[in-house]
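Asker: Whatever this is, show me its structure:
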Amino acid sequence: MKVAAKRPHFDFDVESIRKDFPILSRKVNGYPLVYFDNAATSQTPQQVIDSIVDYYSRYNANIHRGVHSLSQEATDAYEQARIKIQKHFNAARSHEIIFTAGTTHAINLVANGFASLLQKGDEIIVSALEHHSNIVPWQMMCERTGALLKVIPMLENGTLDMQAFYNLLSDQTKLVFVNHVSNALGTVNPVEEIIEKTHEAGAAVLLDGAQAAPHIKADVQALDVDFYVASAHKMCGPTGVGVLYGKEEWLKKLPPYQGGGEMIETVSFEKTTYAGLPHKFEAGTPNICGGIAFGAAIDYMNSIGFEKIAAYEHELLEYATQKLLEIEDLRIYGLSEEKTAVISFNIGSIHPYDIGSIIDKLGIAVRTGHHCAQPVMDYYKIPGTVRASFSFYNTKEEIDVFVEAVKRAKNMLS
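Answerer: Purely as a prediction, here's the structure:
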């Protein structure tokens, strides 16, 4: 099996990094925790936990509306977090960064906005590798507008059929939306090529960056992408907060997603005018603490360095791939040469749930099922997979424990 190209070697003190994560020292079912469900949610370092405690301990207040000191402190911290995220993704302007409740919320925001821009006969394109969150909102939008949803097919190795994609593009194409990285298979999609070809056709592109953002430092200006979405909880941050990046010209075209406080300029019973960006899309009291902690998580990951993270995780991917393929009848799904540290596999006819349940008893957390990517499983004609997903705080020793547990499960179930 091929995996991503060889990356530069960096000295990486994983044992020191692991000390930042309190949960990694606990036991599950009497065994040391081996957490390999990072594609679902990452663990949280003490530095981010401290930022949450600090907010609620010292300056918990509503933002943007108060003249008192606590409100001003909270507002400053929240807006500084927005700037941190802007700089991380290299957005041109801070008001192109919209705080959301997560990736799903961000996608729904854009889909709702495009419902006012599309008409019957317009076409939008999605890939066969998508998470349900990047399928269902667009299906709902098509039902409302009469737009047509077309699908880029996938190939046996877990990559997209790019020639089929070129053939799908037409004068009627208005939007293409694909994940930067597949959550089910770890495939890194050729997003630069997708964006370039889509723009040549006169359409916009949304990238679902939920699975890419923990591993790849996306530069939205270099990509020239129109929309990019991600979640904090996959980047060592808290749940319930995420980000939508949108080019200013597109965000101005989209109508508000929700009505209420903060997103208004003036309100009367005759007429309401809306606030400018980013507040136009941030109705109500936001997840203030979550936004601030998201900024702290960005700081933490950048202090380690994304190039170092990618190189180390690639080592883990290669090592785990080699060890797992030594198990008879084990099949790995997703053989792209470019992939992140995700391995989805099955063993013979054994149901993935059964393997996951047994190794959980040994303290090992993996994900089993269709991973909210049911079309991918339907393509392979399987009910689901066992998915082991690694992060920069995992170790080769943990992989050894995991592989031995999988062997034990196989022997029990065969």
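Asker: C-alpha from now on. contacts and neighbour counts both.
Answerer: Noted.
Asker: Which positions in stretch 377-395 come out as buried?
Answerer: For stretch 377-395, the neighbour count (16 or more other CA atoms under 10 Å) marks 377, 382, 384-395 as buried.
Asker: Endpoints of it, how far apart?
Answerer: Length of stretch 377-395, first residue to last, CA to CA, to the nearest Å: 29 Å.
Asker: Outside of it itself, list whatever touches it.
Answerer: Stretch 377-395 is contacted from outside by 14-15, 17-18, 35-39, 42, 184, 309, 312-313, 316-317, 341-346, 351-353, 355-356, 366-371, using CA atoms under 8 Å, 6 or more residues apart in numbering.
Asker: Can you go through those residues and name the buried ones?
Answerer: Judged by 16+ other CA under 10 Å, buried ones among these: 18, 35-39, 42, 184, 309, 312-313, 316-317, 341-346, 351-352, 355-356, 366-371.
Asker: D122 contacts Q172, doesn't it?
Answerer: Yes: counting by CA atoms under 8 Å, Q172 is a contact partner of D122 at 5.2 Å.
Asker: which of those two has more neighbours?
Answerer: Neighbours were counted for D122 and for Q172 using other CA atoms under 10 Å; D122 has more, 19 against 16.
Asker: Contact partners for that one?
Answerer: The neighbours of D122, taking CA under 8 Å, 6+ apart as the test, are G146, A147, L148, Q172, T173, K174.
Asker: do the same with A365
Answerer: A365 makes contact with L33, V34, Y35, F36, D37, G356, I359, according to CA under 8 Å, 6+ apart.
Asker: Not including adjacent chain positions, what is the nearest residue to it?
Answerer: Distances taken as CA to CA, 6 or more residues apart in numbering put Y35 closest to A365, at 4.9 Å, once the chain neighbours are dropped.
Asker: Let's compare: structure for the following, please.
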Amino acid sequence: MKTFDIDRIRADFPILSREVNGKPLVYFDNGATTQKPKQVIDAIIRYYADMNSNVHRGVHYLSQISTDAFEVTRRKVQAFIHAKHEHEIIITKGTTEAINIVASCYGRAFITAGDEIIISAMEHHSNIVPWQMLCDEKGCRLRVIPMLDNGELDIEAYKSLFSERTKLVSFTYVSNALGTVNPVKEMIDVAHEHGVPVLVDGAQAIQHIAVDMQALDVDFFAFSGHKMYGPTGIGVLYGKEDLLNNMPPYQGGGDMIKDVTFEKTTYNELPFKFEAGTPNIEAGICLGDAIDYIQDIGLDAIKAYEEDLLAYATSRLSEIEGIRFIGTATHKSSVISFVVDGVHPYDIGVILDKLGIAVRTGHHCAQPVMDAFSIPGTVRVSLAMYNTKEEIDALIDGLKRALSMLL
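Answerer: As a prediction, this is how the structure comes out:
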């Protein structure tokens, strides 16, 4: 395992040296988006200063070097997640679009009236609404894996949901609202025993946990660049080659075609069939720099550091009288959600912000999760590799101060 140098890492993130409301910034909203290291920021500037041009379409020098850099990222993603082929890597604008591509394209090709799709009770809205839309359109049925009181999925109940009408399973690797790490390999294997493909939402896993498409044998995997220290507006859909080849394209336009006449259009090969129009070129290129940055530090080292940080934060927060943790699964990753008796989460978040401490409050785009716990929302502390125990101590001091004002 590589040596984890927290001081060097923090020095790479310019925003961490700024103040908010006259206080040093303490940033605990990493589940929403992560901050960017100077290596990624510099790469963004370098793209616009040195190579700005459209990709895949020009014979001139700038277009060629931009295209090469964009395709280098595709190969970096392939290696990072251990995909079999680089053309199985579809560049999207984020996890949400990636899931919608599968819902729209797989749904159009393989879902019919009366079919069933399985999702879980802990999903982000982005892994609920597209399937509801498909069910409304096709007349199919959504089935939901129930959740236990500790925020873990009921795996035995999951096994009982399958029928001859089940056509797809889609669930999150790590809950954005609870931090629960699901037993994804076991769940994938169960689905495959029934001959059913699986989509995994990896948005909250990719920056914390090493993933391997071959070991998981997952059919589709989606994630976003901005949650792994890269730019916003970029993401990835991984799909197995045969499934992607058999799915119709998501959008029509430039780059996703071979030939166009008014009578007929012939679609391009993978991955371009699913990449209509000019992509977010700068973000696509610089996602590669974010991957380089993570790999330079090492995901094993990041995981070990964050697990220690999570344990420390959980212990310190337990000191707060009246606190109730929402989501106490055995296996968690870098997220702590909580409520305090008699206090609205929003009020806590506002006061913490005055102290320079950024947390997320509300339902976290996971309203069914909040409904399951009969609460309107939580305070969510989501950790990243650049956070420290000293920042957690500042959070505890700030929380105590906020509660002294609110109770």
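Asker: Superposing both, give me the TM-score.
Answerer: After superposition, the two chains reach a TM-score (TM-score structural alignment, normalised by the length of the second structure) of 0.99; 406 aligned residues with a CA RMSD of 0.8 Å.
Asker: Which one of the contacts of A365 of the first structure is nearest to A115 of the first structure?
Answerer: Of all the contacts of A365 of the first structure, A115 of the first structure sits closest to D37, with 34.8 Å by CA to CA.
Asker: Looking at the second structure, name the residue matched to that closest one.
Answerer: The equivalent of D37 of the first structure in the second structure is D29 (alignment by TM-score structural alignment).
Asker: ok, now which ones touch its match?
Answerer: Residues in contact with D29 of the second structure (CA under 8 Å, 6+ apart) are A358, V359, R360, R380, V381, S382, L383.
Asker: could you redo the last one with a cut-off of 7 Å?
Answerer: D29 of the second structure sits next to A358, V359, R360, V381, S382 when contact means CA atoms under 7 Å, 6 or more residues apart in numbering.
Asker: M263 of the first structure maps to what in the second structure?
Answerer: Matched to the second structure by TM-score structural alignment, M263 of the first structure sits across from M256.
Asker: any chance you could map the helices in the stretch 251-400 of the second structure?
Answerer: For the stretch 251-400 of the second structure, helices defined by DSSP state H, counting those that start in this stretch occupy the ranges 281-297, 299-317, 345-354, 367-372, 389-406.
Asker: Looking at those helices, which one is packed in the most?
Answerer: Highest mean neighbour count among the helices of the stretch 251-400 of the second structure (mean count of other CA atoms under 10 Å): helix 281-297, with a mean of 21.
Asker: so where in the first structure does that helix end up aligned?
Answerer: Per TM-score structural alignment, the counterpart of helix 281-297 of the second structure in the first structure is residues 288-304.
Asker: can you list the residues that contact that stretch?
Answerer: With contacts defined as CA under 7 Å, 6+ apart, stretch 288-304 of the first structure is touched by 48, 51-52, 55, 77-78, 81, 84-85, 232, 235-238, 241.
Asker: Those in helices, which ones?
Answerer: V48, S51, I52, Y55, A77, Y78, A81, K84, I85 (DSSP state H).
Asker: Now do the contacts for the residue sitting nearest the centre point of the first structure.
Answerer: Residue closest to the average C-alpha location in the first structure (CA atoms, centre = their mean): A210, at 0.9 Å. Taking CA under 7 Å, 6+ apart, we find A210 of the first structure in contact with T103, V229, A230, S231.
Asker: Trace it over to the second structure, please.
Answerer: Aligned counterpart of A210 of the first structure in the second structure: A203 (TM-score structural alignment).
Asker: now do I98 of the first structure
Answerer: Using TM-score structural alignment, the equivalent of I98 of the first structure in the second structure is I90.
Asker: what about that match, which SS state?
Answerer: For I90 of the second structure, the assignment made with DSSP: H, G, I helix; E, B strand; the rest coil gives strand.
Asker: so what's it closest to, chain neighbours aside?
Answerer: Excluding the flanking residues, the one nearest I90 of the second structure by CA to CA, 6+ apart is L237, at 5.0 Å.
Asker: The one you found: how many residues sit nearby?
Answerer: L237 of the second structure sits with 27 neighbouring residues when counted by other CA under 10 Å.
Asker: Looking at the alignment, what corresponds to it in the first structure?
Answerer: Applying TM-score structural alignment, one finds that L237 of the second structure aligns to L244 in the first structure.
Asker: Could you do R380 of the second structure as well?
Answerer: Using TM-score structural alignment as the criterion, R380 of the second structure maps onto R387 of the first structure.
Asker: distance of its match from N183 of the first structure?
Answerer: R387 of the first structure is 10 Å from N183 of the first structure, by CA to CA.
Asker: Next, the contact list for the match of I98 of the first structure, please.
Answerer: Neighbours of I90 of the second structure in contact, by CA under 7 Å, 6+ apart: V236, L237, Y238, P271, F274.
Asker: Try it again at 10 Å.
Answerer: Neighbouring residues of I90 of the second structure by CA atoms under 10 Å, 6 or more residues apart in numbering: 74, 77, 98, 222, 235-239, 244, 270-275.
Asker: got it, and L243 of the second structure?
Answerer: Residues in contact with L243 of the second structure (CA under 10 Å, 6+ apart) are E88, V102, Y106, P197, D219, F220.
Asker: if you set the cut-off to 7 Å instead, what comes out?
Answerer: The contact partners of L243 of the second structure, taken as CA under 7 Å, 6+ apart, number zero.
Asker: compared with the first structure, how much does whatever helix or strand it lives in deviate?
Answerer: Element membership of L243 of the second structure, judged by DSSP states H and E, is helix 241-246. Superposing on the first structure and averaging over aligned pairs (mean CA distance after the TM-score superposition for the first structure), helix 241-246 of the second structure comes out at 0.6 Å.
Asker: Mind listing what's buried along that helix?
Answerer: Neighbour counts over helix 241-246 of the second structure (16+ other CA under 10 Å) mark E241, L244 as buried.
Asker: and the buried ones among the contacts of stretch 377-395 of the first structure, which of them are in strands?
Answerer: Y35, V342, I343, S344, F345, N346, R367, T368, G369 (DSSP state E).
Asker: Among the residues you listed, which one lies nearest to S414 of the first structure?
Answerer: N346 (12.8 Å).
Asker: Give the equivalent position in the second structure for that closest one.
Answerer: Mapped onto the second structure by TM-score structural alignment, N346 of the first structure lines up with V339.
Asker: How much space separates that match from N280 of the second structure?
Answerer: Going from V339 of the second structure to N280 of the second structure by CA to CA gives 39 Å.
Asker: Kindly provide the distance from the counterpart of N176 of the second structure in the first structure to L169 of the first structure.
Answerer: Superposed on the first structure with TM-score structural alignment, N176 of the second structure falls opposite N183. The spacing between N183 of the first structure and L169 of the first structure, counted by CA to CA, is 25 Å.
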